[in-house]
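Student: Just a sequence and a predicted model for now, questions to come.
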Amino acid sequence: MSHTPSRRDLLRGLGLAVLAAGPLSACATGGGSAAKPSAAPSAAPTSAANPLGVQAASPLEVVVFSGGNGDGYATKLHEPLYGKAFPQAKIKHVATQKVGTQLRPRFISGDVPDVVNNSGPEALDLQSLVAEGHLADLTPLFDAPSPLDPAKKVRDTLVGGVYENSLIDGVPRVLQYTVAHRALWYNAALFARKGWTVPRTWAEFTALGEAAKKEGIALFAYPGQVGPFYQLWNLIYSAAKVGGNQVIVDIDNLADNAWKADAVLKAVTAWAQIQRDFGDKAYFGLDHTQTQIKHLQDKVLFYPCGSWLENEMAKDKPKGFEYAIAPIPAITAADALPYEAIMVGVSEAWFVGAKGKNPQGGLEYLRQMLSRDGARGYTEMTRNLTVVNGVVDGLDLTSAVRSAAKAQEAAGQNIITDARFEGWYKELFDHGAIQTNAVMSGRITPEQFCAAMQKKADAIKADPATAKQTRTV
């Protein structure tokens, strides 16, 4: 998410035409003349059964991005869990693929939903929402007793990084719900048939590219239309392999010359060369679904994406295709992180509307999502792991989920951190998608890519109207 991924889901690309036009809105809600919402109901007395003080009969509105994961997990699982806890409450379900288009007018008018899955190509700008007072403080949720074990706080049942990634201006505002593994996806069954080995070094990667080319298969492709940000992620995580996670921390912090770091230049240069030698320019004209179909047809060996991929393509995946995940091959012999290092982050953002009619219900809805039934059921339905620890033991996992779990285990402590500027500075992220297509297609050099990204980052850093975020790790 985002993920980060957004997210997941995370169909965040807008296509070159839309990206070229800039951000969808200068702010999340488009103006400061919003009507004042009616006062939110006061909290009910708290109890062991109702630790967040939900008014039992208050309606609840849930807005879900219906992308790669659909929205059935909400209607068939999470909403019924909330309804079981509060049977008097009427739940309004809203599914959309255009979160921004649908919600901006409502934030302006004061008709704010209670809980929102902020994902997809039109995800709302979180910084602007915070500036306008729309994101509820999630501290009560993180400190509430866990449905898993009332003796523990919710925060103590989650994987590392969830709380840290929830912080905006030092306050937890966003719950990232899924564990995201972003790397290179391939068909393990094809590799077994061909007797190919997953490459660990860049030399092995290019050698495999030569072998694949002889059989009419592209070594690598990404969607140049709706999805160039997939490759932007790939470039950033490759740079982290070369230079360590500080590369990403510096980019997120808008550090001087962060985009001109040697590790970034080496990563961009390496991938641009792969595109020139083993890529197919036709993919610059395809969207993510079209490219992923080509991948399923074994016309592409490696595809950079997140762990929502298998579920997103479930209806199209042919029998015998086995999704598997591979770390990015070592680009240099002196990479700071070992081959096994893989990006493991949190994604699929949810927030509670601070000015909604039932913010306590929004917090409780998220708590139900973090229950054993809520998290385990989500994994069964979407094939994505959640941020809740220890709830999937014994599940019959798919090849993609098994592969991701093994890759995470092999990485151990060698985890590539998630880049946060996507959520912090969306304008920079959208600019990066445009520049990614430009450098991968050969319209600009890697040096020009780095310079263009640094110029945009410097402009954002110098803009007093842009709220700045910082991280240490």
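Tutor: Here it is on my side, so go on.
Student: switch to C-alpha atoms for all contacts and neighbour counts from now on
Tutor: OK.
Student: Mind checking what secondary structure residue 344 has?
Tutor: Put simply, residue 344 is strand when judged by DSSP: H, G, I helix; E, B strand; the rest coil.
Student: How about it, nearest residue that isn't a chain neighbour?
Tutor: Leaving aside its sequence neighbours, residue 344 sits nearest to residue 181 (C-alpha to C-alpha, 6 or more residues apart in numbering; 4.8 Å).
Student: so who does the one you found touch?
Tutor: 5, 306, 307, 342, 343, 344, 345, 404 (C-alpha atoms under 8 Å, 6 or more residues apart in numbering).
Student: In terms of helices and strands, where is it?
Tutor: For residue 181, the host element (DSSP states H and E) is strand 175-187.
Student: moving C-terminal of that strand, what's the next helix or strand?
Tutor: Next along from strand 175-187, by DSSP H and E: helix 188-194.
Student: Which strands and helices lie in contact with that following helix?
Tutor: Where contact means 3 or more C-alpha pairs under 8 Å, 6 or more residues apart in numbering; DSSP states H and E, helix 188-194 is not packed against any helix or strand.
Student: Give me the distance between that helix and the centre of its chain.
Tutor: 29 Å (C-alpha atoms, centre = their mean, to the nearest Å).
Student: next structured bit after it?
Tutor: Taking DSSP H and E, what comes next after helix 188-194 is helix 202-214.
Student: roughly how far apart are the residue nearest to residue 344 and residue 396?
Tutor: 19 Å (C-alpha to C-alpha, to the nearest Å).
Student: also this one, for the comparison:
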Amino acid sequence: MSSIPDLGRRDLLKGAIAAGATLAAGAALSGCAMGGGSDDSGPKTAKGKRSADNPFGVVPNSSLELVWFKGGSPLYLADAVNPLFKRKFPKATLKQSSSERLSQTLQPRFVGGNPPDYVDNAGADALDFGALIQDGQVLDLTELYEAPSIDDPDKKVKDTLLPGAYENAITDGKPYALSYFTRAFGLWYNAQLFEKEGWEAPTTWDDFLALCKELKKAGITPYGFAGKNAADYHTTVLLASAAKIGGHEVITDIDNLEDGAWKSDAVIQAADAWAEIGAKYTSKSFKGLIHTEVQLRQNQGKLAFYPSGDWLESEQKEATTKDFTYAMMPVPSVTTADALPAHAIYATVGGGWTFIPAKAKNAPAALEYMRMIMSREGAQAFTKASGWLTTVQGGADGVELPPGMAAAQKAIDTAAKDNSLFETKIQTWYRPLSEETKGAVLQLMFEGGTGRQFAERMQKKADEIKKDSSVKKYKR
């Protein structure tokens, strides 16, 4: 949502898109009793009468509790879908709350066996989704994806989504998340400033370095990200560079915890390239800033390139001046022999972090709420309000996209034509490994580290996780 991966607003990662989605609360969840596992994790409420119009058996006058990450996008989603739910079930009660610290707020409730019905799990303090799945705390959403869609009852919900969206919701053979957001990650800049100065978005590393040098001479910090709470923004572009150099296999090997994956030539070369940017073309002061502070500097013309997902334009709506127009470019090719083309891009089609707890008191209503989210009416209302794109086919029909989002969508469309889209899964599968990337990129970019030091640090953590028998392993 507004912070994925963090899987939420930063979602990168996540993720996150993400959807998140590099979050911080996992060990506590995976290491404690969660109030029962899969043996007794089913919904505890009586269901109403099932029908073609009410496939999950929602009790019309029941209460549905929704917990959102406290960011812009989740609230847009609530505003879009709540009226649809109340229109269909006018006697139902919608209880909702939001928090920036979901792990702190909700972990005691999961431990006590009293979770809410629906969780928008995003932000820097999101619950560890992988640990929740491992502990049997997340509802299998197969019933949702196999249900008839609202728009066309002859089609299943999963068949109304963009290709790959349903598959991205699957972990260990089952769909556990709402696979809803389509998002692109890249380097963002002010299109008006570039046009005024005659600068072009670089596609090669040599051109990128040359432009950074020119920007610095003009008194503009060429590149920057917030070290205090958004180091994962830079993790995304570093791994994008590695993927471009070595191909999809680089990312797959990292996600699969393959021996030596982080010490590959592609990762080291990518890290060395970005280490030079850190040494010459960023501000060390950014290490102590949060994302909104660095983003504001860009809006003020003090920073040229900022790494982020395509939520940035919407998030900065209030701070964007008339002489600032968001544009996004893929991370430049590092070498002349990169395995993936210059237009290859880190992007997510679906995936997600929004889920229904296995012990939700009103799972039928939560499932119907999700079905409404994945209707064209719900998707169009959300995209119109937020500027975010969804996985719903036709979900943006009739909606005029802002320039930055339009550029992101064009980048996704271009890369999709030749299989040049890629993304990582570590932020969802292995929280401690994802967390380690934050410290590693801070060291690389702000403390004068080298590509090999970065790779060795990350490989050490990956090896720890691979050897830890208490951590469930996943494969792509």
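Tutor: Good, I have the coordinates. Computed from a predicted model, the values in this text were never measured in an experiment.
Student: returning to what we had before: find me the equivalent region of the strand holding residue 181 of structure 1 in structure 2.
Tutor: Under TM-score structural alignment, the alignment places strand 175-187 of structure 1 onto residues 178-190 of structure 2.
Student: distance between that stretch and the chain's centre?
Tutor: That offset, for stretch 178-190 of structure 2, works out to 8 Å (C-alpha atoms, centre = their mean).
Student: Now which residue in structure 2 aligns to residue 136 of structure 1?
Tutor: For residue 136 of structure 1, the residue aligned by TM-score structural alignment is residue 139.
Student: nearest spatial neighbour of its match, skipping sequence neighbours?
Tutor: Spatial nearest neighbour of residue 139 of structure 2, excluding adjacent residues (C-alpha to C-alpha, 6+ apart): residue 358 at 4.2 Å.
Student: give the contact list for the aligned partner of the one you found in structure 1.
Tutor: Residue mapping for residue 358 of structure 2 onto structure 1 gives residue 354, with TM-score structural alignment as the criterion. Neighbour list for residue 354 of structure 1: 114, 133, 134, 135, 136, 137 [criterion: C-alpha under 8 Å, 6+ apart].
Student: want to throw these into a markdown table with distance to residue 67 of structure 1?
Tutor: Below are the contacts of residue 354 of structure 1 laid out as a markdown table (distance: C-alpha to C-alpha, whole Å):
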| residue | distance to residue 67 of structure 1 |
| --- | --- |
| 114 | 20 |
| 133 | 27 |
| 134 | 24 |
| 135 | 23 |
| 136 | 24 |
| 137 | 26 |
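Student: who wins for most neighbours among the residues you listed?
Tutor: When neighbours are counted by other C-alpha atoms under 10 Å, residue 114 leads the contacts of residue 354 of structure 1 with 26 neighbours.
Student: For the residue mapped onto that one from structure 2, give its distance to residue 334 of structure 2.
Tutor: Here residue 114 of structure 1 is matched to residue 117 in structure 2, going by TM-score structural alignment. For residue 117 of structure 2, the distance to residue 334 of structure 2 (C-alpha to C-alpha) stands at 46 Å.
Student: before we move on, what about residue 121 of structure 2?
Tutor: When residue 121 of structure 2 is compared with residue 334 of structure 2 (using C-alpha to C-alpha), they lie 34 Å apart.
Student: Between those two, which has more neighbouring residues?
Tutor: residue 121 (34 against 22).
Student: quick one: the helices in the stretch 351-473 of structure 1?
Tutor: 359-369, 372-382, 399-411, 421-424, 426-440, 446-462 (DSSP state H, counting those that start in this stretch).
Student: most tightly surrounded among the ones you listed?
Tutor: helix 359-369 (a mean of 25; mean count of other C-alpha atoms under 10 Å).
Student: which strands and helices sit next to it?
Tutor: By 3+ C-alpha pairs under 8 Å, 6+ apart, helix 359-369 of structure 1 packs against helix 79-85, strand 115-117, helix 139-143, strand 342-352.
Student: With structure 2 overlaid, how far apart is that helix on average?
Tutor: Compared with structure 2 after fitting, helix 359-369 of structure 1 deviates on average by 0.8 Å (mean C-alpha distance after the TM-score superposition for structure 1).
Student: Run the chain-centre distance for that helix.
Tutor: 21 Å.
Student: Can you report how many residues lie near the alignment partner in structure 1 of residue 152 of structure 2?
Tutor: By TM-score structural alignment, residue 152 of structure 2 lines up with residue 149 in structure 1. By the criterion of other C-alpha under 10 Å, residue 149 of structure 1 has 13 neighbours.
Student: and what of the one 3 residues further on?
Tutor: Residue 152 of structure 1 has 14 neighbours, counted by other C-alpha under 10 Å.
Student: what's near enough to touch it?
Tutor: 145, 146.
Student: how near is it to residue 139 of structure 1?
Tutor: Residue 152 of structure 1 sits 15 Å away from residue 139 of structure 1, taking C-alpha to C-alpha as the criterion.
Student: Check the gap between the residue nearest to residue 250 of structure 1 when sequence neighbours are not counted and residue 237 of structure 1 for me.
Tutor: Nearest residue to residue 250 of structure 1, sequence neighbours excluded (C-alpha to C-alpha, 6+ apart): residue 258, at 5.6 Å. Note on residue 258 of structure 1: its distance to residue 237 of structure 1, by C-alpha to C-alpha, is 14 Å.
Student: the more surrounded of the two?
Tutor: residue 237 (28 against 23).
Student: residue range for whatever helix or strand that one lives in in structure 2?
Tutor: Element membership for residue 237 of structure 1 (DSSP H and E) is helix 228-243. The aligned range for helix 228-243 of structure 1 in structure 2 is 231-246, by TM-score structural alignment.
Student: average offset between the matching stretch and structure 1?
Tutor: Stretch 231-246 of structure 2 sits 0.8 Å off on average (mean C-alpha distance after the TM-score superposition for structure 1).
Student: was I right about residue 443 of structure 2 contacting residue 449?
Tutor: Yes: assessed by C-alpha atoms under 8 Å, residue 443 of structure 2 is found in contact with residue 449 at 5.8 Å.
Student: ok, residue 257 of structure 2 - contacts?
Tutor: 462, 463, 466.
Student: ok, the contacts of residue 181 of structure 1 in structure 2: which stay?
Tutor: Contacts conserved in structure 2 for the contacts of residue 181 of structure 1, counting by both residues aligned by TM-score structural alignment, their matches' C-alpha atoms under 8 Å: 306, 307, 342, 343, 344, 345, 404.
Student: ok, back up a step: what's the closest of the contacts of residue 181 of structure 1 to residue 327 of structure 1?
Tutor: Of all the contacts of residue 181 of structure 1, residue 342 has the smallest distance to residue 327 of structure 1: 5.5 Å, by C-alpha to C-alpha.
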